[in-house]
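Peer 1: Test case, fold it:
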Amino acid sequence: MKIKHIAMAAMLLAATAAQAAVSPDEAKQLGQSLTAVGAEKTGNKDGTIPEYTGGLTNGPAVAKGSGMREDPFAADKPRLSITGKNLAGQEDKLTAGTKELLKRFATFRVDVYPTHRSVVLPKQQLDNTAKNALSAKTTDGGVGVEGALAGVPFPIPKSGNEVMWNHLLRYQGHAFATKFDSWNVDASGVPTLASTGEIFQEFPLSDPKVSEPAKQNDVFFRIKLSYSAPARRAGEALLTLDAVNPAVQPRKVWQYLPGQRRVKLAPDVAYDTPNPASVGTSTYDDAWVFNGALDRYDFKLVGKKEMIVPYNNYKITYHKNPADIVKPNHVNPDMVRWELHRVWVVEAVLKPGKRHIYSKRVFYIDEDSWTALASDAYDARGQLYRASFDHMTFSYDVQALQTGNHMIYDFVSGTYNITGVAGPHGGTRYIAPLKAAEWSPDSLAGAGIR
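Peer 2: Okay, here's the model as predicted:
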């Protein structure tokens, strides 16, 4: 595996209680050899990864109030199609989960399209990122962040925790709403609607009016989720708040269950608790490939690597007919776009004395967007257990990442789940933030009554 190894000094610093920001001389790389968010500006030697030239700034028009976006790269044709028969020579560029799917299923295919470095963030995010490089630090052994403005907190990362925080704080706009389906496909190939829900996601730190660094108990991510299908889940609702330092302010979750007719705290909605939205095919911290606190794993920054990963997946994200997507054994390969990109590789190993069903996880985080595009999860025996993928798109009309369509394969049970199938329900709408009263636990009861 050809990986650019991180310097030993940086690894030693990662073990300290507070990770130091980079030096002014290092920070000068931003906007020069590095992009404003810390990606390598140049392409690769053979031209299969192009130079970064500013991202997608002239995408197709989006109707006012619409959540649907056209594929700006629909005319592209695959430059390579990988199957189990021609896998040789490509293994080094594929995740363990991708290789397992190719080996297991003759019908699985990886269509590799020309690489487009489409992501570009608003100017305020870029300006803040330059400031963060000199001021942002991790705290409590990498579990929290301090001194960070809205933007990439660690554009020149020195530790695995810093890369994971870049993923957690990736720019997704200020607020949006999506109605979506979650589908499970069992080992016999039968698809079942696991849930239909409507989710409001808000990122308070991304409010353009916020000009001060986040305080330790400030909420950076909050979701309000209500389910309408299937019948057994209709009326359920969930409210989740995540702060920039879970060691100071742990995740807060409230749940409304129609049968009980009351709102209650739900501290188990975290870590490896099975997620009922996927009928237990995934854990709560599998959502969006990874979410939640970093306290149960040691995150090692392995380095950067060229990998074939899902990217610019407008087709599957905005497709209107789920039957075209969910197929036996795996999603329809015709629906998924793969590209070659440079990603940061982070290996997470379960800490001694901590509990989780995954003993090790490997994350692949895009250098341009800081989105976790894929992960491999291993069980207590060290065997590959599950593999996750995110079908990231760039919402070019608002300069924000959309990472709601994600999926997970369970290699033990032979099942898979895809969540965030929003095309049938009108896609993703960027909205004004909800009123403060709508983020109170009491608001769940009114929203959840059938």
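Peer 1: Could you use CA atoms for every contact and neighbour count after this?
Peer 2: OK.
Peer 1: Return the distance of the residue nearest in space to the middle of the chain relative to Q260.
Peer 2: For the chain, the residue nearest the mean C-alpha position is W288 (3.8 Å; C-alpha atoms, centre = their mean). Using C-alpha to C-alpha, to the nearest Å, we find W288 at a distance of 29 Å from Q260.
Peer 1: To compare with the earlier structure, here is another sequence to fold:
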Amino acid sequence: MNKNIRNLVAVSMAALVASAFAQAPNLKSGNLTPMGAERAANKEGTIPAWDGKAVDTKPGADNKRPDPYASEKPVLQITNANQTQYADKLSDGTKALLAKWSGMRIDVYPSHRSAVFSQAIYDAVAANATRAKLANGGLTVEGAYGGIPFPVPKNGHEALWNHMLSYRGQLTTFTADKYVMTSSGDRVLTNRQRTGLAYPYYDPKGKADGFNGEWARARLDVTEPPANAGQALMTIDYVDNYTKPKDGWQYVPGQRRVRKSPSLVYDTPDPSAAGLANFDDVNLFIGAQDRYDVKLIGKKEIYIPYNNNGLFRKPVNAVIGKGTLNPDAVRWELHRVWVLEASLAKDKRNVAAKRRLYLDEDTWQAVLADTWDAQGKLWKTGQAFTLLAGDEPSASTLSYTWFDLLSGGWVYAAAINETGGVSYQDYDAKQLTKFTSSALASGGVR
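Peer 2: Okay, here's the model as predicted:
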């Protein structure tokens, strides 16, 4: 791409963002959805208009939600042989996977704008649009509560905070597996854990005034394999990364005590991922933003994993293939995404020298991510898979993968294929007693 074309693209992106910002007052009725996405279909009609209607996904006796689109067939298949025809709608990481593994294929299905949320969240987003602001160089969010803070983002940090503070329930629980696959095709279950997620930021009894800044608590209790059973982790995330990036505690059965653990952040390797993913790779990115300068590149249409209730219902033997997930198990759709690039800030360190995140416009959650190493090589690519829970209503990423493009190893994390479904409960402040260091000690003893 020559300099003139690059300049034209930059001007076009800036005009798009400016145009969207001018429409901010129209979140409730106008060209934008209540979450700030474009309400209209694309000009080709391959991305439909958003109609705001929730899809019925009432869970069955197994607590798993049905696939409302199970009868649909792919409208397009992309392989390495024909990927150049669709290069403008593929991420760099997706193109690299297609080139690396002969069995990799993208089955593209009809697109559905299925992400719908409650009116309370829409009202909070509308209020945030006029009151939320960044401080401390983008590391602190002020004045936001109960919804994504910046429905029409003006910069990269605002968009990344939207991802971080996107709706994943109020109290969410599930049991999930983590699998590590070697380049030779071996599969190892490295972790099964009960996961509890509490989101004080979405407490319907709370409000922006008086919010203490603690937006999420997570507790993970390991039950398998036997060698790791009894281990437990707990973390607290804050909307102020400037003074308090993250708190973490760890219970180790052999020591029978809880330790404050500052290592559960940034690029510390996740031991259960065999070095293929770090603690800041959860949900494709989580944690403090203070090590990166984040740039909002703009919006584009690309193929992303989406509406993957069918993936979660399949046994793991039908999901994990050689080199990638089984293409038959994964649903891809064409959607509009916000593209962010995070580059290491001056005098900061992280093994991921550059990250590119693709945020679905309807949920604000990262659905694809690419990572470059310090030598400028495309190193890893991640995919996150959206669980549609129209009965809540919500739509959020759950399971995710990270592929090491250099070694060929990969990890499939937060997999519920063999462990049941996801339980969503109304927020109850009393439940926070389960998310404390003392509770971690009593629950971790085996």
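Peer 1: before we move on, back to that, for the counterpart of the residue nearest to the centre of the first structure in the second structure, list the residues it contacts.
Peer 2: Aligned against the second structure by TM-score structural alignment, W288 of the first structure finds its counterpart in N283. Residues in contact with N283 of the second structure (C-alpha atoms under 8 Å, 6 or more residues apart in numbering) are A366, A384, T397, L398, S399, Y400.
Peer 1: Max pairwise distance over those residues: which two?
Peer 2: By the measure C-alpha to C-alpha, A366 and S399 form the most distant pair in these, at 12.0 Å.
Peer 1: Spell out which residues are contacts of both of those two.
Peer 2: N283, A384.
Peer 1: These two: which has the busier surroundings?
Peer 2: For A366 of the second structure versus S399, the count of surrounding residues by other C-alpha atoms under 10 Å is larger for A366: 31 against 24.
Peer 1: That one contacts Y358, correct?
Peer 2: Yes. Between A366 of the second structure and Y358 there is a contact at 5.3 Å, judged by C-alpha atoms under 8 Å.
Peer 1: helix/strand/coil for the aligned partner of W165 of the first structure in the second structure?
Peer 2: Under the alignment (TM-score structural alignment), W165 of the first structure pairs with W161 of the second structure. Assigned by DSSP: H, G, I helix; E, B strand; the rest coil, the conformation of W161 of the second structure is helix.
Peer 1: if I look at W161 of the second structure, how far off is T268 of the second structure?
Peer 2: 21 Å.
Peer 1: between those two, who's got more neighbours?
Peer 2: Legend: neighbour count by other C-alpha under 10 Å for W161 of the second structure and T268, higher for W161 (25 against 17).
Peer 1: Contacts only, for the more buried one.
Peer 2: W161 of the second structure neighbours (C-alpha under 8 Å, 6+ apart): V141, I148, P149.
Peer 1: Of the residues you listed, which is the nearest to D404 of the second structure?
Peer 2: I148 (31.0 Å).
Peer 1: out of everything not next to it in sequence, what's closest to the closest one?
Peer 2: Leaving out its chain neighbours, the residue that sits closest to I148 of the second structure by C-alpha to C-alpha, 6 or more residues apart in numbering is N162, at 5.0 Å.
Peer 1: and the longest helix along the first structure, which stretch of the second structure?
Peer 2: Determined from DSSP state H, the single longest helix within the first structure is helix 123-135. Alignment of helix 123-135 of the first structure against the second structure: residues 119-131, by TM-score structural alignment.
Peer 1: Also stretch 190-207 of the first structure?
Peer 2: Stretch 190-207 of the first structure maps onto residues 186-203 of the second structure, going by TM-score structural alignment.
Peer 1: Could you check that stretch and say which residues are buried?
Peer 2: Buried positions in stretch 186-203 of the second structure, judged by neighbour count with 16 or more other C-alpha atoms under 10 Å: 187, 189-203.
Peer 1: ranges for the strands of the stretch 251-400 of the second structure?
Peer 2: Assigned by DSSP state E, counting those that start in this stretch, the stretch 251-400 of the second structure shows strands spanning 257-260, 292-305, 332-344, 354-360, 366-372, 378-389, 394-404.
Peer 1: The shortest one vs the first structure, average distance?
Peer 2: So the one you mean is strand 257-260 of the second structure. Following superposition, strand 257-260 of the second structure is found to deviate from the first structure by 0.4 Å on average (mean C-alpha distance after the TM-score superposition for the first structure).
Peer 1: Can you give me the buried ones in that strand?
Peer 2: Neighbour-count burial for strand 257-260 of the second structure [16+ other C-alpha under 10 Å]: R257, V258.
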